[in-house]
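Asks: I'd like to go over a predicted model; first the sequence, then the structure.
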Amino acid sequence: MKWADPRKLVTDAQAGGYAVGAFNMHSDETAQALVRAAEQAESPVFLQVGRAIVPHMGLRKAYELTLRAAEESDAEVVIHLDHGPWEEVFEAIKLGFTSIMYDGAHLPLDENIRTTKHVVEVAHSFGIPVEAELGTIPDAGEAVDWASYYTKVDEAERFVAETGVDWLAVSAGIVHGVVPDLPPQPLDLERIEQIRRATGLPLVLHGMSGVADDDVTGAIKAGVHKFNADTDLRHAFRAGLESVWAQGDRQLEEALAAGRERMIEATVAKLQQYGCAGKASA
């Protein structure tokens, strides 16, 4: 394992005109898939402990699972807390996470600013960068009034100035999840660029599964240099499982291995699409 400097990964992506991939793991096999994909693609990677696995096994065990997969690999990695609530953020700092996302986007703006500023002060005292979110990201298939969901440029400028966050996740047409046969919502690339100009920060987009290739390229040009994706990779893992179960009764381990291989392939494709393949340190 090579511990990567998360700030440098994103700064290098910004300078190089690409984005770093950030992916959630859900089990030993999915964590292994992510680090093996990073090895194959010669890419750095953010290994994200997210909101699905923490209720399932607890933050400590999820961190230990991720760390074990990383230590068994030569990949260049960051272990990142994804969508962390207030108490979880401070537990993650104590455990040894090297990057933090505090999610106060559901709070009123003033409270989001106040709590995020405190998280930044604590995390920065340990040398840990902080990602925060402003705006609302709906679930796939949910009927929404997009104008009320988008991140507002003036609020983003104020938020960044008053909190000192390192990266800002924004809402500009992305959704969590994918609905089969439903075309993806086009990204508001102009808004992304306006936020980047107003804040001066590298931006983050969550929910990058199913996003059109042109929007991926356009988002990078507009100022996004960290992409979070999960659903596409979970679907790949599931396809591997189902390919084994379709043959009749099989050992669970055989199905898990097939899921891992499919997820490796899907993750390598993401890393290539984002432009971070081949960007691992020599």
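Replies: Alright, I've got the coordinates.

Asks: For the rest of this, base every contact and every neighbour count on C-alpha atoms.
Replies: OK.

Asks: Go through this protein and flag its longest strand.
Replies: Among the segments of the chain that qualify as a strand by DSSP state E, the longest is strand 76-84.

Asks: helices or strands next to it in the packing?
Replies: strand 2-3, strand 44-49, helix 59-71, strand 99-102 (3 or more C-alpha pairs under 8 Å, 6 or more residues apart in numbering; DSSP states H and E).

Asks: Tell me which of the ones you listed lies nearest to Leu205.
Replies: Evaluated with C-alpha to C-alpha, those place strand 99-102 nearest to Leu205, the distance being 12.6 Å.

Asks: next structured bit after the closest one?
Replies: Using DSSP states H and E, the helix or strand that follows strand 99-102 in sequence is helix 109-125.

Asks: List the buried residues of that next one.
Replies: Along helix 109-125, these residues count as buried under the neighbour rule (16 or more other C-alpha atoms under 10 Å): 109, 112-113, 115-117, 119-123.

Asks: outside of it, which residues touch it?
Replies: Identification of contacts with helix 109-125 by C-alpha atoms under 8 Å, 6 or more residues apart in numbering yields 89, 93, 100, 102, 104-106, 129-130, 132, 159, 162-165.

Asks: and that helix, how far out from the chain's middle?
Replies: 20 Å (C-alpha atoms, centre = their mean, to the nearest Å).

Asks: And the host helix or strand of Glu155, what's buried?
Replies: According to DSSP H and E, Glu155 maps onto helix 153-163. Applying a neighbour-count criterion of 16+ other C-alpha under 10 Å, one finds 153, 155-157, 159-160, 163 buried in helix 153-163.

Asks: Use this one as the comparison:
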Amino acid sequence: MTGVDPLGLVTAARAGGYAVGAFNMHNPETTQALIQAAQRADAPVFLQVGRAIVPHMGLRAAYEMTRRELDESGLAAPIHLDHGTYDEVFDAIKLGFDSIMFDGAHLDFEENIRVTAEVVKVAHAFGIPVEAELGRIPDASESIPWEEYYTKVDEAERFVAETGVDLLAISAGVMHGVTGIEPQPLDIERIRQIRDAVGIPLVLHGASGVPADQLHAAIEAGVHKLNADTDLRHAFRRGIEDVWSRGDRQFEEAMAEGRERMIEATVQKMREYGCAGRAGRAAPAPDEAVLV
């Protein structure tokens, strides 16, 4: 573990009226990009081991890579398991992850409650906070039946009460990935209602491509952890393609340019989320937190 309190980062964001950025890495260069962006922006950050890297590298190797890059950088940041399966959650606890997300959104509601509560019980015994998801986040598409995906307020209230999760990822108009069409406006009123019903910080996955004014409204309504990946991957890719468009170049030169582009894009996200300049601010004690 890194010694950073992941829940404390989100508690501080809640008190300060901003959101902490949570971003996925895919190799050493993208891991370095996220770390260097946090250092440049003086921002808290969640380094996320997600669904793309685990099949490619394996959970242990992905964690060890991230751990190594963090140790060499001197940055203090939590390593977070994103969209973990049941088995991966327990492997992550053994490896030393600082926080985990168990994704039981594919289960029926009652089973999601039962399994998530089991995960929470074990994780909390090791002092590890748990994020869970309720509602479903669709892949980017031009036609999505949104009412089938949105998180229901009454279900969110019961889910949090019976599982004891620390953070709740909700569906309120976000997608995984980015399309070329006008994005779906976030259901800000739904976010407010869920916040009031559950009493814990909320998370939005799929923040890539969402206009800044929508994100600011979501933060004001109760979202204090924002996950994004696609925009940053695209920035990395543009750097590589720009180098190779100039003719034969060393692979390392292209990767270095991709890393720099991703740093710049990540710093911009941190500014949009309001977490730039917040790394040195301690999380308040529970009775000092301002609930927004």
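Replies: In hand now; what should we look at? Being a predicted model, the structure only gives us computed values, none of them experimental.

Asks: Just the buried positions in the longest strand of structure 1, please.
Replies: Neighbour count says strand 76-84 of structure 1 has 76-84 buried, by 16+ other C-alpha under 10 Å.

Asks: May I see those organised as JSON lines, with distance to Gln247 of structure 1 added?
Replies: Shown next, in JSON lines, are the buried residues of strand 76-84 of structure 1 (distance: C-alpha to C-alpha, whole Å):
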{"residue": "Glu76", "distance to Gln247 of structure 1": "37"}
{"residue": "Val77", "distance to Gln247 of structure 1": "36"}
{"residue": "Val78", "distance to Gln247 of structure 1": "38"}
{"residue": "Ile79", "distance to Gln247 of structure 1": "37"}
{"residue": "His80", "distance to Gln247 of structure 1": "37"}
{"residue": "Leu81", "distance to Gln247 of structure 1": "38"}
{"residue": "Asp82", "distance to Gln247 of structure 1": "36"}
{"residue": "His83", "distance to Gln247 of structure 1": "38"}
{"residue": "Gly84", "distance to Gln247 of structure 1": "40"}
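
Asks: Now Leu67 of structure 1: closest residue in space, sequence neighbours ignored.
Replies: Spatial nearest neighbour of Leu67 of structure 1, chain neighbours left out: Ile79 (7.6 Å); criterion: C-alpha to C-alpha, 6 or more residues apart in numbering.

Asks: for the one you found, what are its contacts?
Replies: 46-49, 66-67, 97-99.

Asks: again with Gln185 of structure 1
Replies: Gln185 of structure 1 neighbours (C-alpha under 8 Å, 6+ apart): 173-174, 211.

Asks: switch to 6 Å and redo it
Replies: By C-alpha atoms under 6 Å, 6 or more residues apart in numbering, the residues touching Gln185 of structure 1 are Gly173.

Asks: My reading is that it lies in a strand. Confirm?
Replies: No - going by DSSP: H, G, I helix; E, B strand; the rest coil, the assignment for Gln185 of structure 1 is coil, not a strand.

Asks: what's the burial count for Thr230 of structure 2?
Replies: Other residues near Thr230 of structure 2 come to 18 when the count uses other C-alpha atoms under 10 Å.

Asks: Looking for the alignment partner of it in structure 1.
Replies: Superposed on structure 1 with TM-score structural alignment, Thr230 of structure 2 falls opposite Thr231.

Asks: and its match, what does it touch?
Replies: Thr231 of structure 1 neighbours (C-alpha under 6 Å, 6+ apart): 177, 209.

Asks: Relative to Ala219 of structure 1, how far out is it?
Replies: As judged by C-alpha to C-alpha, to the nearest Å, Thr231 of structure 1 and Ala219 of structure 1 stand 19 Å apart.

Asks: which residue lines up with Ala277 of structure 1 in structure 2?
Replies: By TM-score structural alignment, Ala277 of structure 1 lines up with Ala276.

Asks: Report the spatially closest residue to that match, excluding sequence-adjacent ones.
Replies: Closest to Ala276 of structure 2 by C-alpha to C-alpha, 6+ apart is Ala43, at 4.5 Å.

Asks: Was I right to think that neighbour contacts Gly274?
Replies: No - using C-alpha atoms under 6 Å, Ala43 of structure 2 is not in contact with Gly274; the gap is 9.0 Å.

Asks: give the contact list for the one residue sitting closest to the centre of structure 1.
Replies: Nearest to the mean C-alpha position of structure 1, by C-alpha atoms, centre = their mean, lies Asn228 at 2.9 Å. Asn228 of structure 1 sits next to 22-23, 206, 208 when contact means C-alpha under 6 Å, 6+ apart.

Asks: one more time with 7 Å, if that's ok
Replies: Asn228 of structure 1 makes contact with 21-23, 205-208 under the criterion C-alpha atoms under 7 Å, 6 or more residues apart in numbering.

Asks: and Tyr273 of structure 2, how many neighbours?
Replies: 22.

Asks: Confirm Glu253 of structure 2 sits in a helix?
Replies: Yes - if the criterion is three-state DSSP, then Glu253 of structure 2 is within a helix.

Asks: count of residues packed around the nearest residue to it once chain neighbours are set aside?
Replies: With sequence-adjacent residues excluded and distances taken as C-alpha to C-alpha, 6+ apart, Glu253 of structure 2 is closest to Val243, at 7.4 Å. Residues near Val243 of structure 2, counting by other C-alpha under 10 Å, number 19.

Asks: where's Val243 of structure 2, which helix or strand?
Replies: helix 230-244.

Asks: rewinding a little: just the buried subset of the contacts of helix 109-125 of structure 1, please.
Replies: Of those, these count as buried by 16+ other C-alpha under 10 Å: 89, 93, 100, 102, 104-105, 129-130, 132, 159, 163-165.
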